[in-house]
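Asks: no letters, just coordinates:
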C-alpha cells in the first residue's frame, strides 16, 4: 500500500494558492459597521437594549435550553471519541510537523485565554453564592439549607461542573476543526475555513464571510464586556487596598491602562508578548494558590478537593443531561444554560487562538491537554480559593455571604484573602493577576480578530491588531458609562444560539474530512515510520530484481538515499541499463 499525500487537495480553496493576504474588506467592513451600530444602540438606549436582549435571552433559555444541554454534552462525547480512536494519531499539520511552543507555554496560554479572568472573578463568588443563596435561581438542585456542610458539597460540585469538562470540550471541538483545516488542509486560520467539505467554494464566499463576521462580533463584544467586568474588579481591589472609593472615572482609567498594555503585547505577536505574559500568569497564580493552601485550612482543602471531585465525576452524567423538566429550572436557566451559552459565545475567539498555538500537536494530545489539564487546574483552583472561603463561612469566623450580598461579587475574593496572613500582599497579587489575565485574553482577542479580518493570516497587519484592540477598550468604556454593559453581555450570549448550530456543522465537516484521511496517517507515529521504511526497502528490493534481470548491476544504479532524502521519504530513481 502506498503512502498518500496527507493534505486533501480537494478541500483546499483555490484562492489560498498564491493569495494576496491583504485586508478582507467585506468581512472587516461589515463587522466594523455592526459593531458601531450595536455600540450606538447600547449607548443611546441602554434600557431598551437591556429589555430587548433580556426578553430574547429568556425566550432562548426557556425554548431551547434542552438543546444547549444536549449539544454541550455531545461536544464532550465527540471530543472523547476522537481522542480514543485511531483519529487521535492525526496531526494538526503535516505528518512531520512539530509543536511550536513548549507544553508549559502551550497550556499557560490556553488557560489564560480561556478562563483565567473568569476564575479570578468567580473562584470564590460562585461557590459561595450556591452555598449561601436563598433565592431559588441560585440554589443548585439537591442543595438543602444554606451554609451547611451538605450545601457546601453540592455547591462545589456545581462549580466544578460549570468550569470543568464541558466548557473546555466546547473550546476543543471548534479548536480542533479550525486547527485541522488551517494547518493540515491549508484553508487559513478562519472559522469559515472548516466548512470546505460542507460548503465547497461557498466557504470562501458570502456564507463563509457571514460566519467570520459573527465570530468577530462575538469576540469583540465578549472581550469588551469582560474588560468592563475585569476593570470593575480591579477597581474594587484598589479600593480595598487604598480606599479609593467607587468611581466610574477610575474604572475608565483602568480600562485605558489595560487597553494600552494588551495592545502593546498584541503587536509583539503570540511568540513574544502573549507567551511571556501567559507564563508570568501561571507562575503568579501558582504562588497565590500555594500560599493560600499553606496558610489556609490545608487539610480541609485537600478533603474538599477529593470529595468534590468524586461527587462531580459520580453525578456528571446526571448533571450533564438535567434540563429542569421536573423542577430546578430556575437555577438551570440562571446558571447552567447561561454558562453554556456564554462559553459557546466565546468559542470563536478561544477556539481560534488555541488552534493557532497547537500546530503540530496530534488530535489526542490536543483533546487531553485542552480538556483534562485546564479542568484539573480549575478544580484545584476552586478547592483552594472557595475551600478557604467555605472554612470561614461554615466555622462562623466570617460571614462572607453577607459580604457577597452587600458589597457585590467583585469583593468576595478580597474579603476572603483579608482573613489570612499577609493579606496586603495577596490582595495586590490578586489585582495583578486579574490585570494580567485580562491583558493576555484581550491581546489574544485582538490577534484573532485581525486574522479573521485578513483571510486567516497568522500574523495580521499591525494596524489591524491595534484597531481591534482599541475598539475593545472603547466599547467597554462607553458602555460602562451608559449602563449598557450588562445588556451587551446578554446580547453576546444570544449570539450563542445560532453559533451553537455552526459548531455542530463544524463537527460534521471535521468528521467527514477525517474519514477521507489515508489510513497510514491515522497510525501511531512509530508505526507510520516503520511502514515507510518497509515500503522503501521493498521498493529497493524490487528494483534490484528488475535490474538484475535486465543485466545491470544494482549496486551501481541504486544508491542509499542521503539524509535529506530519508527525512523527506524521497528515493533516487534508478536509470535503465
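Replies: Ah, there it is. Just so we're clear, the structure is a prediction, and the values are computed from it rather than from any experiment.

Asks: only C-alpha atoms for contact and neighbour calcs from this point on.
Replies: Fine.

Asks: so what's the residue count around residue 145?
Replies: 14 (other CA atoms under 10 Å).

Asks: cool, the one 5 residues further on as well?
Replies: Residue 150 has 14 neighbouring residues, counting by other CA under 10 Å.

Asks: what's the helix or strand where it lies packed up against?
Replies: Residue 150 is part of helix 149-163, with elements assigned from DSSP states H and E. If you count contacts as 3 or more CA pairs under 8 Å, 6 or more residues apart in numbering; DSSP states H and E, helix 149-163 packs onto helix 125-132, helix 298-321, helix 373-395.

Asks: the first one versus helix 149-163: what angle between them?
Replies: Between the axis of helix 125-132 and that of helix 149-163 there is an angle of 150 degrees, by axes from the mean of the first three to the mean of the last three CA atoms, to 10 degrees.

Asks: what angle do helix 373-395 and helix 125-132 make with each other?
Replies: Using the same axes, to 10 degrees: helix 125-132 against helix 373-395 is 40 degrees.

Asks: use this one as the comparison:
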C-alpha cells in the first residue's frame, strides 16, 4: 500500500481549499453554497424524498428476502463484537451529538412552527413529536443500512477493498481502479470531512453553552468553544491511537451508559405518564403516517412546501452526506453478522431508542411549555442564548438539575470524541485503499483537518457555509447510492445461485 494515495492527496487539497475559502471570505462561502443548496432543495426535493424512501424500502426488502441468511463474511465467521458493543458503536457514530443537541429543540420548533396549521395547538403538539420521530427514525438508518451493508458484504465476503468505489465492480469491472473510482471515493471523503466538522462545531457550541449555563464564570464565547475543540482534539487523537478495539469500543459503551442514565433520570423525574403516553401514541402515529410523510412535498401550499424543504429535505440530504462516514464505520464493526441480523439491528434498535429519547426530552419540553407555561421556546430562541441552551434550560427545571447538566456535558463530550475518533478511522480507511487498520499518521492528519475545519469555521462564522457544502455533496452521492443498490442486488443474486 502506498502511503499517500491519489484519493488522499486530492481530498486533502479540496478540503484545504474550502477551509481557506471559509477563513478568507466566510460570507462568500456561505452565500455561494446556500444558493446552490436552495436550488437543489427547490428543484430536486422530490429526488431526495424518493431516494431516501427507496433506500428504506430496499433495506426492509432484504429482511424478508432469500438473501437474509447470507453472512457479511465467510460462512463460518462469527461477529467480532458483542451485540451491546456493536449497537453502542454504530449508534455513537451515527447520531450521538445530534440527538443530544436536537432532542429538546426540534420538537419545540415544530410545536410552535408546525408544517401546517397554527402553532401551540393540540395538533401541532402531536405533529412536533411525530416529525421528530420521522426525521431521526427509519429513513436515516435505511440510508446508513444501504452503505454499511454493501461495504461489509463486498469487503468481508468478496474480499474487496473497504472502499465505496469497490462496490461498483459488478457494474464497472476494472474501471473502478481508474478515474471513476477515484471520483466516487473523493466525493465520499468530501462529504465525510465537512459533515463531521460541522457536527463537531455544533457539539463544541453545546458544550460551551452548557458550561456557561451551569457556571457563572464561564462565558459562551467563540474563544471558549475553540478551547473546547483544542482539548477534545487531543483526547480523540489519543483515543484514535489506541485502535478500534480499545478507544472507540470503550468510549461507545460509556456513551450508551451515560445516555441511558440521563434519559431514565428525566423519564422518572419528569412527567412519566405523559412521556410514556406520548411515546406510545406517537410511535403508532409515526407508523400509520409513515407512507404519507415519506412522499409529502406540499406543492399546493407554499408555507408547507417551505417547511418541508427546510426540515425534511434538508435532513434527508444531511443523512446522505453522513452516509459514507456512518456506513463505512458500521460496516467495519459488523463482520460475521447475517444480512437479516444486520438490517434489523441497524434499522430498529436506533429508531426505537431515538423515539424514546425524543419522547422523554421533547415530550418533557412540550409539556412544560404547553401545560406549565414555562417558555422554553422563548429561552431557546433568545439571540443571547441559542439552540444549544435548550437542553440545559430543560434540565434546570428538575431535581439535581446541575448534576444532570454536568452529566449531559460529559455525554456530549464523549459523543464528540467518539464521532471524531470514528471519523479519523473512516477517513483513514477511505484514503488508504480501504485498509482496515489505517496508519496512525494518516488518521492524525484527518483528525487535525476535521478539528481545524470546525475551529476555524466556527470562529469565522463560515460553519453554516461548510455545512451547506457538505449537503451539496449529498446530491451526487445520492446518485452513487442508487447504483450501489443495483450493484449489490446483482452481486447478491450471483452469490445466492452459487450457494443455493
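Replies: That came through fine. Worth saying up front: this structure is predicted, and the values here are computed from it rather than measured.

Asks: TM-score them against each other, please.
Replies: For these two chains in superposition, a TM-score of 0.97 is obtained (TM-score structural alignment, normalised by the length of the second structure); 495 aligned residues with a CA RMSD of 1.1 Å.

Asks: residue in the second structure matching residue 472 of the first structure?
Replies: Using TM-score structural alignment, the equivalent of residue 472 of the first structure in the second structure is residue 450.

Asks: try residue 495 of the first structure
Replies: In the second structure, residue 495 of the first structure lands on residue 473 (TM-score structural alignment).

Asks: now do the helix holding residue 150 of the first structure: which range of the second structure does it align onto?
Replies: Taking TM-score structural alignment, helix 149-163 of the first structure hits residues 122-136 over in the second structure.

Asks: mean per-residue distance, the one helix or strand residue 451 of the second structure maps to versus the first structure.
Replies: Under the criterion of DSSP H and E, residue 451 of the second structure resides in helix 440-460. With mean CA distance after the TM-score superposition for the first structure, helix 440-460 of the second structure departs from the first structure by a mean of 1.0 Å once superposed.

Asks: now that helix: buried residues?
Replies: Neighbour counts over helix 440-460 of the second structure (16 or more other CA atoms under 10 Å) mark 440, 442-444, 446-459 as buried.

Asks: ok, stretch 466-479 of the second structure next?
Replies: Neighbour-count burial for stretch 466-479 of the second structure flags 466, 467, 468, 469, 470, 471, 472, 473, 474, 475, 477, 478 (criterion: 16+ other CA under 10 Å).

Asks: what about that stretch, distance to the chain center?
Replies: Going by CA atoms, centre = their mean, to the nearest Å, the spacing between the C-alpha centre of stretch 466-479 of the second structure and its chain's C-alpha centre is 14 Å.

Asks: what lies in contact with it?
Replies: Applying CA atoms under 8 Å, 6 or more residues apart in numbering, the contact partners of stretch 466-479 of the second structure are 18, 22, 29-30, 33-34, 36-37, 40, 48, 51, 187-188, 190-192, 194-195, 198, 314, 317-318, 320-321, 457.

Asks: swap in stretch 437-452 of the second structure?
Replies: For stretch 437-452 of the second structure, using CA under 8 Å, 6+ apart, the contacting residues are 15, 193-194, 196-197, 200, 229-230, 233, 237, 240-241, 420-421, 423-425, 427-429, 432.

Asks: can I get the buried residues of stretch 466-479 of the second structure in JSON lines including distance to residue 274 of the second structure and secondary structure?
Replies: Output for these, formatted as JSON lines (distance: CA to CA, whole Å; DSSP: H, G, I helix; E, B strand; the rest coil):
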{"residue": "466", "distance to residue 274 of the second structure": "39", "secondary structure": "helix"}
{"residue": "467", "distance to residue 274 of the second structure": "36", "secondary structure": "helix"}
{"residue": "468", "distance to residue 274 of the second structure": "37", "secondary structure": "helix"}
{"residue": "469", "distance to residue 274 of the second structure": "40", "secondary structure": "helix"}
{"residue": "470", "distance to residue 274 of the second structure": "38", "secondary structure": "helix"}
{"residue": "471", "distance to residue 274 of the second structure": "36", "secondary structure": "helix"}
{"residue": "472", "distance to residue 274 of the second structure": "40", "secondary structure": "helix"}
{"residue": "473", "distance to residue 274 of the second structure": "41", "secondary structure": "helix"}
{"residue": "474", "distance to residue 274 of the second structure": "38", "secondary structure": "helix"}
{"residue": "475", "distance to residue 274 of the second structure": "40", "secondary structure": "helix"}
{"residue": "477", "distance to residue 274 of the second structure": "41", "secondary structure": "helix"}
{"residue": "478", "distance to residue 274 of the second structure": "39", "secondary structure": "helix"}
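
Asks: sounds good, over and out.
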